[in-house]
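A.B. asks: Quick one, what's the 3D model for this:
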Amino acid sequence: MRAGAVHLPAAGRPAGNAPARPRQFDADLADESGLVVGASRATGQPVVVDPFDDTRYANANIGIFGHSGAGKTYLLSTIAMGALGLGAQVFVIDPEHEYGRLARRLGGHDVELALGSGHAINVLDLRGDVHDEATLGPAVADAVDLCGVICGDLDETERATLEAAVRATFEAVERPVLGDVAALLPASSRVAQILARWVRGSLGQLFSRPTNVDLDAPIVAFGMRELRAEMVAPVHYLLAEALWAKIKWKDRRRLLVVDELGLLFEDATVRRFVVSLARRIRKYDGSLVFATQNPGDLLSGEAGAVVATNPALHFFGAQRPGEAAKLQRAFQMSEVQRSGLETARRGEFLLSAGPARLPVRVQAPPWQASLIAERHGMVEETCHS
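C.D. replies: All right, here's what the predicted structure looks like:
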């Protein structure tokens, strides 16, 4: 057993052959290093978890469940800042645009993805030699797939025509954008007519300009509150491909934080992206961190259940009785643990970390708490009142 860490059997598991009375909770959890997330509600001792400790945890993913007002935003902010302090890069997918000011305060970027925002991500950014098919092939496929998301299902002829146009564009233009591809398509074709609108004007500023978002910043928050309905799927695809490309570089630890996952999970592009990340991100020294206020919606579908149950670490906050019962069944909670979710106050969570089940009160270290209060308009005690 490592010094400073408490390793206890899972709740309800008898020790040896003795029919021990099920233990409802563990008392403390203190990994040797990691994220300070608060204090044990039983002992008051600091709770420190290191999601990247592969001797303890199957992956570095973290799932957070709690109804509105449970303290999820505060907890996500605490985790993000703790990871930054340990040298990781943090990307935040932010449907309600709640993390932008915090990102700026921490030396990162607030990227509002909306018409007229001035931000652009270029699907044709090439990360390698244009003459290397291992580099070019995936880039061509990404561009064709984005066009498919914009234009609707592509038939085989349209897909072949698009692929030829993308390859010709890479040969002819040093730093191509989507508008260069559209210019090579037959003007009367369905795809060319649809793309013409997306490579000009306000839409073109986002989809057909060189990338001007610094994806190497320590923290980047992507706000999506002002996205128009028709832009949702294309923006999700564009962002998913850009972030996945960064994660696969495996040059540093990265956290991808997804707030209100239940809202985003309705989009098929996000659903595929998140399921793939949950299964594969650990291979690239990364961590998927998500929060949702509707666990039942995730657990009701196969893809959602994969994502909900995949993390090695879970924080279960205040729940309504129906949602608490669903979590109890999915995560084999005791009656006492389920009841605790129904009566939990803001900032009180049940932490499931490997075999340990620990009631915690989330509290960021002082410097983090002051930033959260400043950037989110909170007072330090709000999380616990």
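A.B. asks: use CA for all of it now, contacts and neighbours both
C.D. replies: Will do.
A.B. asks: ranges for the strands of the stretch 201-350 of the chain?
C.D. replies: For the stretch 201-350 of the chain, the strands defined by DSSP state E, counting those that start in this stretch occupy 219-223, 254-258, 286-292, 313-316, 348-353.
A.B. asks: Quick one: closest of those strands to residue 29.
C.D. replies: strand 348-353 (8.6 Å; Cα to Cα).
A.B. asks: about what we covered before: of all the strands of the stretch 201-350 of the chain, which one is nearest residue 367?
C.D. replies: Among those, strand 219-223 comes nearest to residue 367, with 17.1 Å by Cα to Cα.
A.B. asks: one more to put side by side:
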Amino acid sequence: MPPLPWSKPTSVDAGPADAAGLAAVAGPAGIENTPRYLRVGDGYTATLIVTGYPAEVGPAWLDPLLAWPGRLDVVVYIDPLTPQTAAAQLRKQRARLESTRRADADKGRLTDPAADAAADDAAELADRIARGHSKLFRVGLYLCVHATTLDDLDEAVAHVRATAASLLLDTQPATWRQLQGWTTTLPLATDGLGLRRVMDTDAIASAFPLASADLPAPLPGQPGDTGGMLYGLNPASNGIVWWDRWAQHNANSVVLARSGAGKSYFVKLDVLRSLADGVHVAVIDPDNEYIRLADAVGGATITLGAGGVRLNPLDIPPGDRRPQARTHRALFLHTLIAVLLGHQPPPSERAALDKAINDAYDRAGISNDPDTWRRPAPLLRDVAVALTDQRTDAADTLAARLTPWTTGSFRDLFDGPTTTVPSGQLVCWSTRHLADELRAPGMLLALDAIWREVDTPAVRCAQTPRRLVVVDEAWTLLRDGEGARFLSRLAKSARKRRAGLAVITQDVGDLLGSELGQVVIANAATQVLLRQAPQAIDVIADVFGLTAGEARVLLSAGRGEGLLISGTHRVGFQAVASPQEHRLCIGDLEVPDDE
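C.D. replies: Okay, here's the model as predicted:
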């Protein structure tokens, strides 16, 4: 027989490297067997046997064990009994119980309530089996506890036994049989302990589905999470919801909630804990909700719309040495002017604008040579002058339409060189002082300034800090086509630059009702849903694949309660904060520390 395509010829004198590789694949490096525990590789395990069960169980009675906050293998062996064997065993059991009852009655003893209940249950079960409504199974339930040290193992075993006792389950350690117990809990389908209990179909079915309300623990052989932050507590299991956005496929996130659901509180907690984790955070703040937080932690605040605060969209980043950097600035100005005008200009005006941008750069002495980029960049009014100089109908029309932002009432934001250069671990861009006509362009300018800092290749290296860009009330940009397109490009490109984009909005329709909004959601590995309005719940349930129960939870969720979704993982949580975090998140910084 020829060798299989994937087989590898073996040699009797295989070297130490081959033997080590085989051992690494086949199992741990070594096992130390003791009466009460096993040392498996670098960790310790202990196996518990469930020897006693309650008379009655409710639905999902294994959930407390499955949701235990630690590494615990819950293994169930189920072997069906043939109807003939089941009937014979029931007859013997009923005869034994009936003889006990008659012996007590003959001797004048009081009846044993437990024996009476057992006899009645046996009679009822025999009737269901005879009618084909139920079957009997031999069931073995074993618990394998894992820990990194012996002290941790003793504590974990005690905790697991206490959890089992709360379910009226009696457990016994597999003393002197720990090796058999450990192999029994491996996926080998071999029960080396053989301690079984007969159960009927209903008792087994009530243990399923074998699912946990908490996030899954790392698989055996995989290291635990070294990063992440506390999102809150799981109301269903009282477990901890610990999540690391940077360990996912991308660090993007979306937070959807109705007004008053606690989304700003949750995002402020996320920002605070990200800062503690060394992440650099930039926040687009339309309502001045983050200014006091930034002041408290030593962050910087840039108030767009205030006197003397200007941003020049034609600035080329000083550290960007790419030959196409000037072209990127020109393309962004096309996007900005489309947002200013509320729509994309016609082709003739776009052609005139492109020529005017290049003429403005040439007049300022800035070419495609990076050595010229240190010169002062042209302004938006210089582009308008270049449009007028073309003396064409399309250029004159576009220059006239740009008048409010070049020489008119809205010129203050663009009328001069950039006055503020963002720096620091937390930068808050406030757009509250901007007029409504400038709110979307202001957010776009802020995002562009943030992106220029993230995208500068001169500072991108292994030591580059992780950056989180938070866009609060993102509906302001999403309702505009060009703004939504810019946001979707950020969502796609952030991962390659060690950055994450967090989009927060209460206007769910603007996010879910457009293709670009769907792109933002599709590129967010972390999705957080807080309380939703009844008018939007059907759309949200369809987009996120919510069950009817999850939809009801979101309709009745309290403030700060929500659902964390990431791929196939989903878990409910209640945001929790320390007293100091709470004071920072609600903006009350005057409360004494001892209160």
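A.B. asks: Need the TM-score between these chains.
C.D. replies: Their TM-score after superposition, calculated using TM-score structural alignment, normalised by the length of structure 1, is reported as 0.81; 365 aligned residues with a Cα RMSD of 3.5 Å.
A.B. asks: Identify the residues contacting residue 135 of structure 1.
C.D. replies: Residue 135 of structure 1 sits next to 126-129 when contact means Cα atoms under 8 Å, 6 or more residues apart in numbering.
A.B. asks: Same check on residue 372 of structure 1?
C.D. replies: By Cα under 8 Å, 6+ apart, the residues touching residue 372 of structure 1 are 74, 77, 102, 378.
A.B. asks: a markdown table for the residues you listed, including distance to residue 121 of structure 1 and neighbour count?
C.D. replies: Formatted as a markdown table, these follow (distance: Cα to Cα, whole Å; neighbours: other Cα atoms under 10 Å):
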| residue | distance to residue 121 of structure 1 | neighbour count |
| --- | --- | --- |
| 74 | 29 | 23 |
| 77 | 25 | 22 |
| 102 | 22 | 23 |
| 378 | 33 | 15 |
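A.B. asks: Around the aligned partner of residue 332 of structure 1 in structure 2, count how many other residues there are.
C.D. replies: Here residue 332 of structure 1 is matched to residue 545 in structure 2, going by TM-score structural alignment. The local packing of residue 545 of structure 2 (other Cα atoms under 10 Å) involves 11 other residues.
A.B. asks: ok so, going back, looking at structure 2, which of the contacts of residue 372 of structure 1 hold up?
C.D. replies: Retained in structure 2 by both residues aligned by TM-score structural alignment, their matches' Cα atoms under 8 Å are the following of these: 74, 77, 102.
A.B. asks: The first one -> structure 2?
C.D. replies: With TM-score structural alignment as the matching criterion, the partner of residue 74 of structure 1 in structure 2 is residue 265.
A.B. asks: State the distance from the residue nearest to residue 509 of structure 2 when sequence neighbours are not counted to residue 256 of structure 2.
C.D. replies: Using Cα to Cα, 6 or more residues apart in numbering and skipping residues adjacent in sequence, the residue nearest residue 509 of structure 2 is residue 536, 7.6 Å away. Distance, residue 536 of structure 2 to residue 256 of structure 2, by Cα to Cα, to the nearest Å: 11 Å.
A.B. asks: shared neighbours of the two, anything?
C.D. replies: What both residue 536 of structure 2 and residue 256 touch, as defined by Cα under 8 Å, 6+ apart, is the set residue 508.
A.B. asks: Who has more neighbours out of the two?
C.D. replies: Legend: neighbour count by other Cα under 10 Å for residue 536 of structure 2 and residue 256, higher for residue 256 (23 against 15).
A.B. asks: What are the neighbouring residues in contact with the aligned residue in structure 1 for that one?
C.D. replies: Alignment note: residue 256 of structure 2 maps to residue 65 in structure 1; criterion TM-score structural alignment. Contact analysis of residue 65 of structure 1 by Cα under 8 Å, 6+ apart lists 72, 291-295, 314-317.
A.B. asks: One more: residue 472 of structure 2?
C.D. replies: By Cα under 8 Å, 6+ apart, the contact list for residue 472 of structure 2 reads 283-286, 503-505.
A.B. asks: repeat for residue 433 of structure 2
C.D. replies: 303-306.
A.B. asks: mind running it again at 7 Å?
C.D. replies: 304-306 (Cα atoms under 7 Å, 6 or more residues apart in numbering).
A.B. asks: Which of the residues you listed remain contacts when I look at structure 1?
C.D. replies: When you map those onto structure 1 and apply both residues aligned by TM-score structural alignment, their matches' Cα atoms under 7 Å, the shared contacts are residue 305.
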